[in-house]
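Student: Structure here, sequence nowhere to be found:
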């Protein structure tokens, strides 16, 4: 069984509140806890784990936040995935939990429990990071008799906490736009910041910590390094215009060139990226590790694997237990010329007993199933537990860097060239097709091609909503898919749906916040 940073019980317990001014409950005894160098590792582990896990006692019990009755709903990456995928052509869900179908049909409100979980989980991660950054400051660690080796290690964790805070703020900017910006633990109700202020903070923070981050591919598995930082920079810059900023395509290419020169390699088989031993892949840049024994959660890939299994599928074939929830739409299936997987191995669909058309969102057999993630290894061995997955969640990987590089070049960024971009795209397609039969030529490399190629390569990895918005295909009626806007064949949706509302519960307790337009 592999080990990684947050595979064990955490010593630091988080308070369950979205307010940016709330300290972890053990902070009162920090002069005792933080006299031990190992405590900084434990606290850093809690911040990392807050992206995947839900509490202190495995899959349920002692939850970080108590907004909903089902603790499994409160896994951050599960909530983030729903927001990025259920609102697009790539995924629908059959369940009837209050508010979940509103994501499928684009009628969510500020009272939606899944939007609320998303927001509150982000604003749990941010104050945890703020507190860690404070207690690990040079002034504070100088109070203790740490060795030079221990001090160097604490500084590394501090840089990683700043990265994780920047990552959380990028998600907050992308999902909610107008959010509070706070970099310290205070007793004041946070003020709302503009998208420009959030964008500039993330941009400047990542530049400031780059030299302090561990080199790409040199950190402990599951921890962030310079490769993760460069990918986050590239994501921020690629979407700059969406956030109301001037284009940053040249800066995007600059960051991607660092990634592309860091020694990452494509996995030799596409499916291997989504199996229980995907931690061995040379393509992974930053993952959220899962372990069916040591880090049990009903979120992350446990949700993605079990939620996609049902109907006539044999759950044990996927190392899973079927929850009968997730499928895809015909609009996404149509991105592939051959859905069998024999031509393009990325076409991972289960069709037996499943209809292509979704006449009823609540019926699992309406819509093709997508067993892209599996709790079995590349050699066919099952994970350690059929309920809790060993498959790590791929937050950033090299294939995405290839696609982003090509897009930034086509959008006019300097520092790259179309010939290199074409080679990167054909590298992905040769892996998918097993040979050069799927390769494209220079005239075929267009933005219209890339948005569909991103769907084929990156589906169900929580990129689709961001991508469709950047290509002006998310709202409006230029591109529709089944159940967009609540219509069985799809219809136009209003532009304000590009972002989510500030939860009504947060507005009620903080008069400094204004609701996003349209809600």
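Tutor: Okay, I see it. Remember, it's a predicted structure, so these values are computed and weren't measured experimentally.
Student: CA only for contacts and neighbour counts going forward, please
Tutor: Fine.
Student: just checking, next helix/strand downstream of the longest helix anywhere in the chain?
Tutor: Identified as the longest helix of the chain according to DSSP state H is helix 148-176. The C-terminal neighbour of helix 148-176 among helices and strands, as given by DSSP states H and E, is helix 195-209.
Student: structure B:
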């Protein structure tokens, strides 16, 4: 791990990030306020890659999978016996997070009241947040890790892995010191605020609560932090679930913190990929019916697949508006050369609709046939999908009509939002023995999701919840959003639920508790002493 020669890569996006990037940056530039402000911009932009590493966010869970079996997909999606420390994904992830740590440490080391003036407290709070968020993903991904709270000025050749307990103690105490420094609401889209600090701090307490060195007090502290967001006048649930994801309603009252992109190509970098992660190549598979038109559906890159049974988490899809807000099931023919132009070209019924009603669609694809699952790609490797059709409802929560077809995504990438705070609060209440409060928080979201009052009262209102129900509810509320792997690991449910749902995990039958940590990148072990490999790799 070398901290020398950071260089400067600028990929800012919104007005919050609109600052000039010098062609050459010398080290003493970071002694100035202007240099330190640019550090904040660069750290912010590096988090794009953190949340774009889908292999560590989505694969190997109970909701998402890969359908092919290349080396990376076998390891991260199936946990097969080839899973090893040379996996390229972990190397890039490790390096990017440690770059964030180093740049945050430079900021926190060099930013003083004399340099930053009236902005010192705010800049210090942002640097503390960024460093803590990077360390959260490092420690949850790799376990005990080298831990640095000051700028490193020399190449590190000998390191020590700091125990997780010590890291969590430091991060929590550090964030507690800056709580209340920043404004609470979203004055500027994407800018770190005090609500984001509350959210991250709550997540740290909640995660620690499950660990051997945690305590019931951690559940209580987490619940209080999430309640501070829920009860704040700065945030409120929108009237409809679909409004949360309206691309013309970004930075709405449910968004606590989001990574910005935008339409300016000078600042959007490679773009937000969310709009194209969960779907199929509709134009390639149905060229007579469809042509490239970004306003009709998002650019589908066939990135990650939804596990077929994940649809069943929506137990009442006709009554729970989140199902149709999440999945696009109807596709109108948009190829003007087709005789069916303007007609319904593809219709996917809701997963539990066995009526056979086709709505006169040119192509009608039910969820199941006598042979098994009908949606999703064919796979000779998996009998469950041997007859599938390579077509499925796409996840259109992240629909992006502002981008060119196949180009960089423009939408903000929401990392923390209010609906998640409700569910994390519910989880914390459960852990703290307050099941009625947990149920209340879940029911608030289910009431908003219900198609009408009768549907909520008769079907969606629940009398009690347990941890598995909360994880099911997270699937319904947060489908396609970040951290599913980390949520399952935190709650101790990863092995159980991935085995039960992920058909590749079932095929390889190798997932065990060793996989609750990822392998330390082999290149880092080769370059240093004291960095032993995690168990099982």
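Tutor: Sure, I can see it. Everything numeric in this text was worked out from a predicted model, so none of it was measured.
Student: just to revisit the earlier point, also compute the angle for the longest helix of structure 1 relative to helix 195-209, please.
Tutor: Orientation note: helix 148-176 of structure 1 sits at an angle of 160 degrees relative to helix 195-209 (axes from the mean of the first three to the mean of the last three CA atoms, to 10 degrees).
Student: helices and strands around helix 148-176 of structure 1, which ones?
Tutor: Applying 3 or more CA pairs under 8 Å, 6 or more residues apart in numbering; DSSP states H and E, we find helix 148-176 of structure 1 packed against helix 37-49, helix 113-135, helix 195-209, helix 226-238.
Student: Compare the second one with structure 2 and give me the mean distance after superposition.
Tutor: Aligned to structure 2 and superposed, helix 113-135 of structure 1 gives a mean residue distance of 1.2 Å (mean CA distance after the TM-score superposition for structure 1).
Student: repeat for the last one
Tutor: Taking mean CA distance after the TM-score superposition for structure 1, the mean distance separating helix 226-238 of structure 1 from the aligned residues in structure 2 is 1.0 Å.
Student: and that helix, how far from the chain's centre?
Tutor: The gap between the average C-alpha position of helix 226-238 of structure 1 and the chain average comes to 13 Å, counting by CA atoms, centre = their mean, to the nearest Å.
Student: Tell me the residues of structure 2 aligned with it.
Tutor: With TM-score structural alignment applied, helix 226-238 of structure 1 matches the range 194-206 in structure 2.
Student: Tally up the residues packed near residue 441 of structure 1, please.
Tutor: 10 (other CA atoms under 10 Å).
Student: try the one 3 residues further on
Tutor: Here the number of neighbours of residue 444 of structure 1 (other CA under 10 Å) works out to 12.
Student: To which residue of structure 2 is it aligned?
Tutor: Under the alignment defined by TM-score structural alignment, residue 444 of structure 1 corresponds to residue 464 in structure 2.
Student: Residue 473 of structure 1 now?
Tutor: For residue 473 of structure 1, the aligned position in structure 2 is occupied by residue 493, per TM-score structural alignment.
Student: For its match, give me its contacts.
Tutor: When contacts are counted by CA atoms under 8 Å, 6 or more residues apart in numbering, residue 493 of structure 2 is found next to no other residue.
Student: ok, the residue lying closest to residue 239 of structure 1 once chain neighbours are set aside to residue 85 of structure 1 distance?
Tutor: When the adjacent residues along the chain are set aside, residue 239 of structure 1 lies closest to residue 470, with 6.6 Å between them (CA to CA, 6 or more residues apart in numbering). Between residue 470 of structure 1 and residue 85 of structure 1 the distance, using CA to CA, to the nearest Å, works out to 15 Å.
Student: Have a look at these two and say which one is more surrounded.
Tutor: Each of residue 470 of structure 1 and residue 85 had its neighbours counted (other CA under 10 Å), and the higher figure belongs to residue 85 (24 against 17).
Student: Identify the residues contacting the more buried one.
Tutor: 91-92, 460, 462-465 are the contacts of residue 85 of structure 1 under CA under 8 Å, 6+ apart.
Student: Now with 7 Å, please.
Tutor: Contacts of residue 85 of structure 1 were listed using CA atoms under 7 Å, 6 or more residues apart in numbering, and they are 91, 460, 462, 464-465.
Student: so which of those residues hold up in structure 2?
Tutor: Among these, the ones whose aligned partners also stay in contact in structure 2 (both residues aligned by TM-score structural alignment, their matches' CA atoms under 7 Å) are 91, 464-465.
Student: Need those in a markdown table (columns: secondary structure, neighbour count and distance to residue 285 of structure 1).
Tutor: Rendered in a markdown table, the data for those read as follows (DSSP: H, G, I helix; E, B strand; the rest coil; neighbours: other CA atoms under 10 Å; distance: CA to CA, whole Å):
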| residue | secondary structure | neighbour count | distance to residue 285 of structure 1 |
| --- | --- | --- | --- |
| 91 | coil | 25 | 25 |
| 464 | helix | 26 | 19 |
| 465 | helix | 22 | 21 |
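Student: any idea which of these is closest to residue 332 of structure 1?
Tutor: residue 91 (8.6 Å; CA to CA).
Student: quick one: the helices in the stretch 351-500 of structure 2?
Tutor: When secondary structure is read from DSSP state H, counting those that start in this stretch, the stretch 351-500 of structure 2 shows helices at 418-431, 435-449, 453-455, 467-478, 484-490, 494-501.
Student: Which of the ones you listed sits closest to residue 285 of structure 2?
Tutor: Nearest to residue 285 of structure 2, of all the helices of the stretch 351-500 of structure 2, is helix 494-501, at 27.5 Å by CA to CA.
Student: From the contacts of residue 85 of structure 1, pick the one nearest residue 173 of structure 1.
Tutor: Using CA to CA, residue 465 comes nearest to residue 173 of structure 1 of those, at 13.7 Å.
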